[in-house]
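**Q** give me a model of this one.
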Amino acid sequence: MVGASRAQGGGGVGDPRAAGGEAGAVRAAGLDEAITVAAPIVADVRERGDEALLEWTERLDGPRPGGFRVPAERIAAAAVEDDVLEAMRRMIAAVRVFSEVQRPRDTSVEAVPGIVSERRWVAIDAVGICVPSGRAPLPSSLVMTAVPAQAAGVRRLAVMTPRPVDAILVVARELGIDEVYAIGGAQGVAALAFGTASIEPVDKIVGPGNAYVTAAKLLVSSHVGIDHPAGPSEVVVIADAGADPALCAADLLAQAEHGPDSEALLLTDDPVLSAAVTTLVDGYDNITVDLVSSLEEALARSEAYAPEHLELLVADPEALLAGVRNAGTVFVGTSAVVGDYAAGATHVLPTGGLARASGGLGLESFLKPLQVVRAGTVGVVAAQQVVGPLARVEGLPLHAAALDARLAGSAA
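**A** The predicted structure follows:
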């Protein structure tokens, strides 16, 4: 990914924010290169297991004299300041409350006489969680991924983090997670996906990471489930003349500090606000301030961009909210930072335009629907009237024969 340059009054043909297609192309830049780098690493770990995992880990992240798994004593001894621990517990509680109310309802219906079809939601058995800790440790990401998984009933959680600092280990301990591996990158994703002699494979891999983690998740996605690919952080702020320039700038800066490839965009129809915020964010190449003709144009631009975070800092935010379809989370009159830590709503959100077709990580991300069908003789008779003609058209006579045999058997 490349950072966007700051330019007031942009949005021309060359501006990736001007149209969804161009934005998607620019925001996906670099992932092809990451896949090229990650592919041989993934293949090597799949082929040689722990030996390759150790070689790649020590080459990329340093020696691992104690092995991959973090000892239970190390997790037990981890410590953070009292206020940090209290904040962690509050965050865990909020995410748990928000997650537990998301459980979808099982359904059962007799759509055809004599045939009862059910759809039951069951938990995925084993989930691997990627927790960034390279440039900066993100214990909050472990909360956001592990708590909904636990609420869903996932039996086993395996955490991978290249630098298992105390803050991450304290969260693991608070959540009762004891399977933590000091690995990361493409090699860690491959180990979770395919398993090694020391790491059992999982059924799904979730959580954010750098471009190589994202590339590796895509590479293993035909073997295990994954969440959406996580890219650099994004925020779009739509503001009108009543918005506070200092607060707009603060929110833009908060998301921009994630890294030079993060993108923060203010769309406003007020030239005074535009000029004021431009001054306040001067020097940040990944922040853009654009003056638009109307809030309707701002919303259209945001919908095409499909941001991870969308803030509505306008006099009538509910009116704009009614037209929002493409965003990870919408913040109505408040800061996206609230959602990063304190709202209970997930901060593991689609980026790179993927909010056009997907949403944030939730309880359902750790569930799968199991269908159950029951049919007695009456149901088979009803089914035969559908199966017979359609099987004939599709050239599958043995499908029809299977039902004929059941009916012949029941009549005998």
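**Q** drop to CA atoms for contacts and neighbour counts, all remaining ones
**A** Noted.
**Q** quick one: the strands in this structure, in order.
**A** 107-112, 115-123, 126-130, 156-160, 180-181, 204-206, 225-226, 234-239, 263-268, 287-291, 309-313, 329-332, 367-375 (DSSP state E).
**Q** other SSEs contacting the last one?
**A** This means strand 367-375. If you count contacts as 3 or more CA pairs under 8 Å, 6 or more residues apart in numbering; DSSP states H and E, strand 367-375 packs onto strand 115-123.
**Q** and the strand it packs on, what other elements does it pack with?
**A** Contact here means 3+ CA pairs under 8 Å, 6+ apart; on that basis strand 115-123 packs against strand 107-112, strand 367-375, helix 377-393.
**Q** give me the angle between it and helix 377-393.
**A** Per axes from the mean of the first three to the mean of the last three CA atoms, to 10 degrees, the angle that strand 115-123 makes with helix 377-393 is 90 degrees.
**Q** could the strands of the chain be laid out in TSV, adding mean neighbour count and distance to residue 389?
**A** Listed next are the strands of the chain as TSV, based on neighbours: other CA atoms under 10 Å; distance: least, CA to CA, whole Å:
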stretch	mean neighbour count	distance to residue 389
strand 107-112	12	17
strand 115-123	17	19
strand 126-130	25	42
strand 156-160	24	46
strand 180-181	22	55
strand 204-206	25	40
strand 225-226	20	37
strand 234-239	27	53
strand 263-268	27	56
strand 287-291	25	60
strand 309-313	25	51
strand 329-332	20	48
strand 367-375	14	19
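**Q** and for comparison, fold this next one:
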Amino acid sequence: MKTASANIRAYAKLQLPVAKSVTVSPGLKLGQIVRPLDTVAAYIPAGRYPLPSTLLMTVIPAQVAGVPNICITTPRVVPEIFGAAALLKVPNVFQIGGAQAIAAFAYGTKTIPRADRIVGPGNIYVAAAKKLLAGEVGIDFIAGPTEILMIAEEGNPAWIAADMLAQAEHDTDASAVLLTTSKLLALAVQSEIEKQLTTVPTAKTARVAIDKNSAIILMESVDQAIEVANRFAPEHLSIPSASWLKQIRHAGSVFIGPHSPEAAGDYASGPNHVLPTSGAARLRGGLSAADYVKVISTQELSASALKKLIPAVTTLARAEGLEAHARSVEVRSAK
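**A** Here you go, the predicted model:
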């Protein structure tokens, strides 16, 4: 857990926006300052599979961002989750789950603070509550069933099958898709999946996900496979080489090369595992330290700089019928 925490913290620091300023013309200084949110709440699932890793992924970026009041909520007492909270010195731990947990942090109660943002995955009721309350409270995004899309021309069938099953074991609604130009590889991976399903303890769940939501699809070319991947906008995308990155437009997180399994990202490599699903990667990437701060613009004008802007300001203001706007700059240059 300490190894994972160190990597997650290092990556979160990379993501933070920074304060900066620029003088765009004499007397006109523009900039931005960065301020953390006051209170955030992280929802930590504890159902079929308790997820202490999600606590690391949601709390550490908040700590890096400087959020003063960090809360976690989880449906039941799980030693690994409470131990992770203790390791990170999270003082505000609540045992409450489901839609009611989201509502409690959206509005606040006598004992639960109102959060500025609620982050973290959950079941369908948690997702529905976040969707309904978005606007009342900030959220990260609506997380649906987990998914992986892999592209391979060649590779180790056992490794590829293992990665697909690692995704499928999450939930019966999970999805694992392989796009390949090789029929031989497709058949070998199919065989390996069946072989590994006979020994994996989570086979009951994984089998449903493989049969219902997953696929091995033959592609005519790598370019076609990449285009399908971009249209799919997967939560997790596995590609064999960094040289393909320039063609990738939409993905939650990209895993490059045969030694970068999705499980490494789930737990310990550093980037966040709270990722957009169901095509939402067209709009944004995963949870980031930047989600825990506000970037506030600043502007400082000298008298001469303002004078130069008067024609532009007054022309636009009067075009919009906002006379008081125009006069508020003109009055400053009146003799």
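**Q** if we can go back for a sec, can you redo the strands of the first structure as JSON lines with distance to residue 297 of the first structure?
**A** Listed next are the strands of the first structure as JSON lines, based on distance: least, CA to CA, whole Å:
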{"stretch": "strand 107-112", "distance to residue 297 of the first structure": "42"}
{"stretch": "strand 115-123", "distance to residue 297 of the first structure": "41"}
{"stretch": "strand 126-130", "distance to residue 297 of the first structure": "38"}
{"stretch": "strand 156-160", "distance to residue 297 of the first structure": "43"}
{"stretch": "strand 180-181", "distance to residue 297 of the first structure": "47"}
{"stretch": "strand 204-206", "distance to residue 297 of the first structure": "35"}
{"stretch": "strand 225-226", "distance to residue 297 of the first structure": "35"}
{"stretch": "strand 234-239", "distance to residue 297 of the first structure": "10"}
{"stretch": "strand 263-268", "distance to residue 297 of the first structure": "9"}
{"stretch": "strand 287-291", "distance to residue 297 of the first structure": "10"}
{"stretch": "strand 309-313", "distance to residue 297 of the first structure": "14"}
{"stretch": "strand 329-332", "distance to residue 297 of the first structure": "17"}
{"stretch": "strand 367-375", "distance to residue 297 of the first structure": "38"}
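**Q** out of these, which comes closest to residue 51 of the first structure?
**A** Residue 51 of the first structure sits nearest to strand 180-181 of all the strands of the first structure, at 15.3 Å, using CA to CA.
**Q** counterpart of that closest one in the second structure, which residues?
**A** Strand 180-181 of the first structure corresponds to residues 93-94 in the second structure, going by TM-score structural alignment.
**Q** and for stretch 269-277 of the first structure?
**A** Aligned by TM-score structural alignment, stretch 269-277 of the first structure falls on residues 181-189 of the second structure.
**Q** same check on stretch 213-228 of the first structure?
**A** Using TM-score structural alignment, stretch 213-228 of the first structure corresponds to residues 126-141 of the second structure.
**Q** and the contacts of the matching stretch?
**A** Residues outside stretch 126-141 of the second structure that contact it (CA atoms under 8 Å, 6 or more residues apart in numbering) are 98-99, 102-103, 106-107, 115-121, 142-144, 276, 287, 291.
**Q** at 10 Å what do you get?
**A** Contacts of stretch 126-141 of the second structure with the rest of the structure, by CA atoms under 10 Å, 6 or more residues apart in numbering, involve 40-41, 43, 45, 97-103, 105-107, 114-122, 124-125, 142-144, 274-277, 280, 284, 286-288, 291-292.
**Q** how much space between the corresponding residue of the first structure for residue 106 of the second structure and residue 231 of the first structure?
**A** By TM-score structural alignment, residue 106 of the second structure lines up with residue 193 in the first structure. Between residue 193 of the first structure and residue 231 of the first structure the computed distance is 20 Å (CA to CA, to the nearest Å).
**Q** in stretch 61-81 of the second structure, what counts as buried?
**A** 61-67, 69-76, 81 (16 or more other CA atoms under 10 Å).
**Q** of all the residues you listed, which comes closest to residue 195 of the second structure?
**A** Closest to residue 195 of the second structure, out of all of these and judged by CA to CA, is residue 81, at 32.9 Å.
**Q** so who does the spatially closest residue to that closest one that is not a sequence neighbour touch?
**A** Leaving aside its sequence neighbours, residue 81 of the second structure sits nearest to residue 52 (CA to CA, 6 or more residues apart in numbering; 4.6 Å). Contact analysis of residue 52 of the second structure by CA under 10 Å, 6+ apart lists 1, 44-46, 78-85, 267.
**Q** check contacts around the spatially most central residue of the second structure.
**A** In the second structure, the C-alpha closest to the average C-alpha coordinate belongs to residue 286, at a distance of 1.9 Å (CA atoms, centre = their mean). Counting by CA under 10 Å, 6+ apart, residue 286 of the second structure touches 140-141, 235, 251-253, 271-277, 280.
**Q** which position in the first structure aligns with it?
**A** In the first structure, residue 286 of the second structure lands on residue 360 (TM-score structural alignment).
**Q** now which residue in the first structure aligns to residue 237 of the second structure?
**A** So, by TM-score structural alignment, residue 237 of the second structure is matched to residue 310.
**Q** can you pull the contacts of its match?
**A** 234-238, 265, 299, 302-303, 321, 324, 326-332, 335-336.
**Q** what's around residue 95 of the first structure, how many residues?
**A** 25 (other CA atoms under 10 Å).
**Q** report the separation between it and residue 161 of the first structure.
**A** 21 Å.
**Q** wait, doesn't residue 57 of the first structure sit right on residue 189?
**A** No: using CA atoms under 10 Å, residue 57 of the first structure makes no contact with residue 189, being 11.6 Å away.
**Q** identify the contacts common to these two.
**A** residue 183.
**Q** which one's more surrounded, those two?
**A** The neighbour count for residue 57 of the first structure versus residue 189, taken as other CA under 10 Å, is higher for residue 189 (30 against 21).
**Q** that one against residue 127, yeah?
**A** No: Residue 189 of the first structure is beyond contact range of residue 127, at 11.6 Å (criterion: CA under 10 Å).
**Q** and for those two, which residues touch both?
**A** Residues within reach of residue 189 of the first structure and of residue 127 at once, by CA under 10 Å, 6+ apart, are 205, 206.
**Q** circling back to that earlier point, higher neighbour count, residue 193 and residue 231 of the first structure?
**A** residue 193 (28 against 24).
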